[in-house]
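Student: next comes the sequence, and after it the predicted model I'd like to discuss.
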Amino acid sequence: MTAYEIIRKPLITEKTELLRREHNKYTFEVNKKANKIEIKKAVEEIFDVKVANVSTLNVKPVTKRHGMKLYKTQAKKKAIVELTSGTISYFKEM
């Protein structure tokens, strides 16, 4: 599995932005089969930073309603990565 298959996308919400600013922690949606060691190596390879700690959590599917129809969201795996040095830029600066 390549680094780009492990790290799917960054999760950008108000809560994750507070974690980023105050504690230098970044949140990503990752492949369900990836473990903490693979996630750490992938982040270090893609963004060229040093990772101190990786925390993972599995997000269970939620049942939602759209009119009369019920459906379930997809199960996901999130990783919260704490950096020792450096920062990650999500967007290119123009």
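Tutor: Perfect, I can see it now.

Student: when you work out contacts or count neighbours from here on, use the C-alpha atoms and nothing else.
Tutor: OK.

Student: neighbours of Met94, just the number please.
Tutor: Residue crowding around Met94 was assessed by other Cα atoms under 10 Å; the count is 3.

Student: no, scratch that, I was asking about Ile6
Tutor: A count of nearby residues for Ile6, using other Cα under 10 Å, gives 21.

Student: okay, now the nearest residue to it once chain neighbours are set aside: neighbour count?
Tutor: Closest residue to Ile6 in three dimensions, ignoring its sequence neighbours and counting by Cα to Cα, 6 or more residues apart in numbering: Asn31, at 5.0 Å. The tally of other residues near Asn31 (other Cα under 10 Å) stands at 19.

Student: putting a second one here so we can go through both:
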Amino acid sequence: MSIIIKPIITEKITKDGEVFNRFGFIVDKRANKIQVKNAVEAAYGVSVVNVNTMNYRADRSVKYTKSGLITGKTNAYKKAVVQVKEGETIDFYNNI
């Protein structure tokens, strides 16, 4: 089971990474905090201090158009915000 699906790169998470050493990831819905911690430490070679996880539900929408009703939904996902040890960082932009 692949725990880390992809990193989150937004303005807010990038600022948290610079100021508080916190980085965001979209992770598998079945993964717990210990599995997320071990996966980040193995993938990026950093020491993880704290892990916060959030479950996001699927948003459903209905649009009323001239041709009729259009329904849709977004995917549900789990987000993990990982705080690394002071002085360490994760660089998503450099391919080494």
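Tutor: Perfect, thanks for sending it. Fair warning: this is a prediction, and the values are worked out from it, not measured in the lab.

Student: can you calculate the TM-score here?
Tutor: Remark: TM-score between the superposed chains equals 0.88 [TM-score structural alignment, normalised by the length of the first structure]; 91 aligned residues with a Cα RMSD of 1.7 Å.

Student: thinking again about what came up before, can you tell me what the residue nearest to Ile6 of the first structure aligns to in the second structure?
Tutor: In the second structure, the residue paired with Asn31 of the first structure according to TM-score structural alignment is Asp28.

Student: aligned to Ile6 of the first structure, what sits in the second structure?
Tutor: For Ile6 of the first structure, the equivalent position in the second structure is taken to be Ile3, counting by TM-score structural alignment.

Student: that match reaches Ala39, doesn't it?
Tutor: Yes: in this structure Ile3 of the second structure lies within contact range of Ala39 using Cα atoms under 8 Å: 6.5 Å.

Student: for Thr65 of the second structure, see how far away the match of Ile6 of the first structure is.
Tutor: Summarising the geometry, the distance separating Ile3 of the second structure from Thr65 of the second structure, computed by Cα to Cα, to the nearest Å, is 40 Å.

Student: what's the biggest helix by length in the first structure in contact with?
Tutor: With secondary structure taken from DSSP state H, the first structure has its longest helix at helix 36-47. Contacts of helix 36-47 of the first structure from elsewhere in the structure, counted by Cα atoms under 8 Å, 6 or more residues apart in numbering, are 2-4, 6-7, 30, 49-51, 53-56, 79, 81, 88.
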